[in-house]
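Trainee: need the 3D shape of this:
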Amino acid sequence: MALIKEIRQRTGLAIGVIAVGLILFLVGGDLLGPNSMLLGGQDTVVGEINGEEISYEEYVNRVEQIKQNYQRNTGRNPSENQLYSIREQAWQALMVEKVFTEQYQELGMIISDAELVDMVQGKNIVAELRQQLTNPETGEFDRQQLIAFLQSLENASPQQRAAWAQQEKVFADSRLRIKYDNLLASSSFANSEEAKLQHKMENAVADVQHLFVPYYVISDSAVNISDSELKAYLKEHSDRFEVSNARDIDYVQFNLHPSGEDTAAVVQDMNRLVADLKSTNNDSLFVLRNSQISTPFRTYRPGDMLPNTLSSNVEFPEEGKVYGPYITDRSSYVAYKVTDRFDGTPRMRASHILLSTEGMEGAEKEAVKQQAQDILNEIKETGNFAAAAQQYGQDGTARRGGDLGWFAKADFVEEFADATFAAKSTGLMDEIVETEYGYHIIKVTELPQTSSVKLATLELQLGPSEETRNEVFRNADYFAANSGNSQEFKDNAEEDGYRVMSANGLSPNARNLNNLSGARQVVRWAFAEASVGEVSEVFELDNAYVVATLKSKTKEGDASLDQVRSQVLAEVRKEKKAAKIKENLEGKESLEAMKEVYPEFASLGSTPDLKLNSNTIPGVGFAPKAIGAIFGLQEPGEMTPPIQEETGVIVAKLNSMTPAPEIADYTRYQNQLENTSSQRAAYMIMMAVEELADVKDYRYKFF
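Mentor: Below you'll find the predicted structure:
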């Protein structure tokens, strides 16, 4: 009995140990990691925005919201790459909330109830909703699906209604950001003097001769540089040599390539499935069950390109036939079956230039109409629609020459759709079209087409089998187990014939090692866990196993001389060589005489059409300081002083200067500057916000 009692006591202990072990296995290693709250870790801050700490919990909750939206919209879990994108969206959303919301309130910017209704069920349904509610048969947005969904919300569960309310908030926040960006973009302004300068930069022409003396005319050994000089240079130019939080690692990559047996097995499976695809009566179900791609059955509408593997092998795929298998550049075998050819919803392609009249009435609106007519007349003369769209267009299509891509009639407001679909030929439309958004100048690039194709795609990946993976893993694991430090790592790699690769200057948020993608776990190990000289465990990436060793750590801030010695040395050496070259050229009155100082290496050249907006001189290279000096010369025959550039010293002589001709109206250049500025506005706003909000990102410690 005593023995039985002892066994029972031990069994209870064993069960407890096993239970704890299972919990740790299910929860993951983070529970015992450096940020573990279980072991008293306090580092639960993933970043700071505008002086406010962002907790791990707040950030993960935001990620989870976006992740759930993704799952609802796609019906599948996000991949690792998609999860990275979701995390970035969550971080951006927090920045908007912590910084931009305050700006919206100060400006009185809102999304009204009527505007929100229009975004989710009116004439201007947001693109995200259009993509979510697409008819799989036609590939077009299905308004009936939207109506049915909105009606179903009346009887939906509280969780479903809450999810829709959250989705509407996302739409509203996105629209507010667009309004804010557009507001600042529309404030972009260039005055008449800036326009005149732009005109001068584009049209003033200098005819010059130039002498170029490269730095290598003086050997490195001829220039003596002390540490004190390097330190003085670094101190004076410290802002140019700041270093970021970074890591340097060495790693050995154990590639996962399919063996000959693996390839033979895939080919055998592919041939069997191709035979079945030829005989099946349900193509879509067959490829959904057997193909290893996410969208194996798809409708290709006018404007959609058939897969290149098919179009490059078959000129006109016939309905009912199976083509392939072909090997792809994705390391897979693929075959196609044309399930159906039919006439679908007509789609066409056009470009436009929008001049907005929102909020305008009377004479102000009439002035915009006249401007649109003037632009139309200008295009008729020049024939360059794309350039005019970039210069005058007032919506997002301007940067791509006004191109709207392929669209169906239902995709646009009635006036625009009626006008474009009534076109009898391609080309510039004679009349301006007015809609609620303003006046449109339209160029039809493709007339309406209806021919559509349903295509079933059968694709099998050519990858390593489990047996091959296990063999490669055993090699990697043996190497890692026998490498206790960086020196043993190098010695073992040399002995076993493995190539050691380096990834230097890794940033905390890096996801790749050189060309090796999906390496986030290696980067996180280097930043969150590893000490210098430590060798990692085996990491499994998409197409390889990796074993790494940490070489060095760099903390963010001003660089020490040891960290940037080679860069500082190169800059100081250039300065000293430039000084010697200038000294040797002093007193020489012509470019030819200067060339004789370095007859073998100095070069003489001429540029008859140099412009002020250039930053390079033909035959010399990048030389912005020299170009600026050239356009500062006043008289023919005048020479610049010797000018130090990136690769050598330049002296230029002005032969003649053709000034930019005077013109009556500089509006074109003013618009050009304003458009360039407005197109960069969203990016510049985000950069400014991050700087002013002093955003600090510590997510690399957790993800």
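Trainee: contacts, neighbours, all on C-alpha from now
Mentor: Will do.
Trainee: any idea whether the spatially most central residue of the chain is helix, strand or coil?
Mentor: Nearest to the mean C-alpha position of the chain, by Cα atoms, centre = their mean, lies Ser85 at 11.0 Å. Under DSSP: H, G, I helix; E, B strand; the rest coil, the three-state class of Ser85 is helix.
Trainee: look up how far Tyr70 lies from it.
Mentor: Counting by Cα to Cα, to the nearest Å, the separation of Ser85 from Tyr70 is 11 Å.
Trainee: what do you get for Asn245?
Mentor: 32 Å.
Trainee: between those two, which one's more packed in?
Mentor: Tyr70 (17 against 14; other Cα atoms under 10 Å).
Trainee: host element of that one?
Mentor: helix 56-74 (DSSP states H and E).
Trainee: list the buried ones in that helix?
Mentor: For helix 56-74, a neighbour-count test (16 or more other Cα atoms under 10 Å) marks Tyr56, Tyr59, Arg62, Val63, Ile66, Lys67, Gln68, Tyr70 as buried.
Trainee: cool, and stretch 679-686?
Mentor: Gln679, Ala681, Ala682, Met686.
Trainee: which of those residues fall in helices?
Mentor: Judged by DSSP state H, helices contain the following of the buried residues of stretch 679-686: Gln679, Ala681, Ala682, Met686.
Trainee: was I right to think the first one contacts Ser187?
Mentor: No: because the distance of 11.7 Å does not satisfy Cα atoms under 8 Å, Gln679 is recorded as not touching Ser187.
Trainee: here's the other one to compare against:
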Amino acid sequence: MALIGDIRKRSGLLTIIIGVALALFVLGDFFSNSSGPGSSRGNNIIAEINGEKILATDFNQRVEDNMEAQKLNTGKENLTADEQFQIRQQTWDQVVNETLLMEEVSKLGISVTTEELDDQIRGKNPHSYIVQSFRDPKTGQFDPASVVNFLQNLDKVDPQMKQRYLMIEKAIKEDRLNTKYRNLIGKAFYVPKAFAKRDYEARNTRMNVRYYGASYTNIADSLVKVTDADFEKFYNENKHKYQQEASRDIEYVTFDVLPSADDRDKINREVQGLYTEFTAADNMIAFVNSTSDERYDSAWKKKGSLPYQIDSLMFNSSIGTAFGPYIENNTFQMARLVDVQTRPDSLKASHILISYNGTNVNPDTKLTKEQAKAKADSVYKLVKTNGAKFDELAGTINDDQTASKSKGDLKWFADGSMVPAFNSAVLNGKIGDVTLVETQFGFHIIKITGKTAPIKKVRVAMVKRLIEPSSKTMQDVYTQASQFASEAKNMEGFTKLIEQKKLTKRLAERIGVDQNSLPGLPQARQIVIWSFNKDTEKGSISPVFDLEGRYMIAVLKDIREKGTPTLEQLKEYIEPMVKREKKAETLIASINKTIKSMADLEKGYALLGMKADTNEVTFASSNLPGYGKEDDVIGIMFTLKQGQMSKPVKGNQAVFIIVADQITPAPPKDDLTPEKRMLINAFATRAQREPAEALKRKAEIEDNRLLFY
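Mentor: Sure, this is the predicted structure:
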């Protein structure tokens, strides 16, 4: 993250030295303490992939490494719960892919030699991970000398940095193995001339065709009666098309934990008493920090930037004026005018930053704080006497790598957006002044280059108290939820109880084992784990789940295991297709009865309400103009001879009668090189993206992650 961006956010600076390469390890926190749900079972096997056991402790270390890399890449100090969960999933995908890849390349004898790896790191054309990680901070260009210097001193560098480099080296090796494996598959594809000729003819043989469609919509669904035998027949013929991953359906009810009338009355009395103290407090910062839900904000506010309830009052009152309490966003708020000043709204400056070891600005610096101070003093004196030197030094010795690219220029920034010492120096100085200040980032030699015209600003102290439920209210709601769970007993009782208590029943369908949230419930992993527990049966009532502000009880409505779904699970979904089959039978019978030959066609299609179309079609086409995807219909078209009429053909959208009016063969062609190349390139593209998924489908994976998170 650029230094100036961090100064503006007034937070610590993390400089990414090995940023882009570590993006391969974009991942997060997991197993950070050993007392997770998996350890309680005394089981350290998180997975078994084709017989290879994956230890939870190894997975733990992998995720911890990835989490640190993610923090470096994003500049974040902490990751949200959703980010952490997503990172766990990405880590899992990495482990599975790498395990399967290593197994395959081992069988095939594919390897990366030491010399080859060294060439990827220090050769004439180094790997992109190296190029991205070793750039000159001033020019942004790859610096081969820095790679050599780094490797020569590898045993002397910070252990954490050494570990990051070894992660890059490992990633390069794995990338090379993966590239070789994919290339082996891609290059193994051969296109015989007969295949190329067939593809050429499929794309270039053309048929002028008439087709007459009897749409399934001509028969209302309500008129179609289907039997269990019809469902059974369709299911048995098509169940291979509906393979599924394991999933669960649940119904659930929530009990929101909201402040009671007593809670609101109690908070109101407390806030009224607090307001009296607020108006008389001498140390406003200490008072706000000890009584408010939010810490004291010292920012200067311009007109229009305060809440509408207090904006006009604060800009037209004397210091000490207070207002409140009032309620906004379910929060009691009170305000007091602390100070009024006329200040610029925006400032402009350039700077030269001299950091030291421990500031985390420039990991390469070896300067102590005292040495950095001495260097900053020297630079300050030089630019004070020779102003022309400022731009030169700001671009060459500046530890703020972003600012160094613009000769130290920070552009315009809002008053108050920099760290306090920096902001005050620019605010209190004159345009053209050069000054020296210290911040947590090091020592800044600052040249003030601009200020906007001063405007009236105010500093306002705010005390905020959230109106939240008391412990008693939370316990009362939990008791209600617990009573509901104990009385429900089963699915029928669950539904009946909801009706009696006039609660709202919600449904979550096809919950996947990897989900972390449900509709309206952002942190619902514990519910997913419960629903997939081997002891949770269909119709089971869950315990009470605490979901931060609400309690939830669920009933397991359906269980879908991986593989072929049951007819009952598919019945509602396939009903339109089953009815379509019955419609097709009816339409085919009508067409056969009415159109027996070409002579019956013109009169017959009109009598049956069929739609007539004429188009030119190739065998390689997937879409039939006017109807969409109709592969089977187009395939049957090209079995006809010129002038021949088909029997009724069942399609996706209609039943068709087809007449092949004219067939134009593909022009003769001897050189089929372009066709071969096109087929080879298409396969090569698939070879780049599909092997990993193919290996997963073939693999035997025992996934025990639900025991751990």
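Trainee: going by neighbour count, which residues in the helix or strand that contains Glu6 of structure 1 are buried?
Mentor: Under the criterion of DSSP H and E, Glu6 of structure 1 resides in helix 2-27. Buried residues in helix 2-27 of structure 1, counted by 16+ other Cα under 10 Å: none are found.
Trainee: the helix or strand following it vs structure 2, average distance?
Mentor: The first helix or strand that comes after helix 2-27 of structure 1 along the chain, using DSSP H and E, is strand 45-49. On superposition with structure 2, the mean distance recorded for strand 45-49 of structure 1 (mean Cα distance after the TM-score superposition for structure 1) is 2.8 Å.
Trainee: got the buried residues for stretch 329-342 of structure 2?
Mentor: Quick answer for stretch 329-342 of structure 2 (16+ other Cα under 10 Å): Thr331, Phe332, Gln333, Met334, Ala335, Arg336, Leu337, Val338, Val340.
Trainee: so which of the residues you listed are in strands?
Mentor: With strands taken from DSSP state E, the overlap with those comprises Thr331, Phe332, Gln333, Met334, Ala335, Arg336, Leu337, Val338, Val340.
Trainee: what's the span of stretch 663-672 of structure 2 from first residue to last?
Mentor: 22 Å.
Trainee: what does that stretch rub up against?
Mentor: If you take Cα atoms under 8 Å, 6 or more residues apart in numbering as the criterion, stretch 663-672 of structure 2 is touched by Lys193, Ala196, Lys197, Tyr200, Glu201, Asn204, Thr205, Arg206, Met207, Asn208, Lys641, Gln642.
Trainee: can you tell me the SS state at the closest residue to the fifth one other than its chain neighbours?
Mentor: Spelled out, that is Glu201 of structure 2. Spatially, and ignoring its direct neighbours in sequence, Glu201 of structure 2 is nearest to Ala666 (5.5 Å; Cα to Cα, 6 or more residues apart in numbering). Under the three-state scheme (three-state DSSP), Ala666 of structure 2 adopts coil.
Trainee: map Ala666 of structure 2 onto structure 1.
Mentor: Structural alignment (TM-score structural alignment) places Ala666 of structure 2 against Ala660 in structure 1.
Trainee: for its match, give its distance to Leu197 of structure 1.
Mentor: 10 Å.
Trainee: ditto for Arg289 of structure 1
Mentor: In terms of Cα to Cα, Arg289 of structure 1 sits 64 Å off from Leu197 of structure 1.
Trainee: of those two, which one has the most company?
Mentor: For Arg289 of structure 1 versus Leu197, neighbours defined as other Cα under 10 Å are more numerous around Leu197 (17 against 10).
Trainee: wait, is the more buried one part of a strand?
Mentor: No: Leu197 of structure 1 sits outside any strand when classified using three-state DSSP, being helix.
Trainee: from the buried residues of helix 56-74 of structure 1, which is closest to Asn224 of structure 1?
Mentor: Tyr56 (53.5 Å; Cα to Cα).
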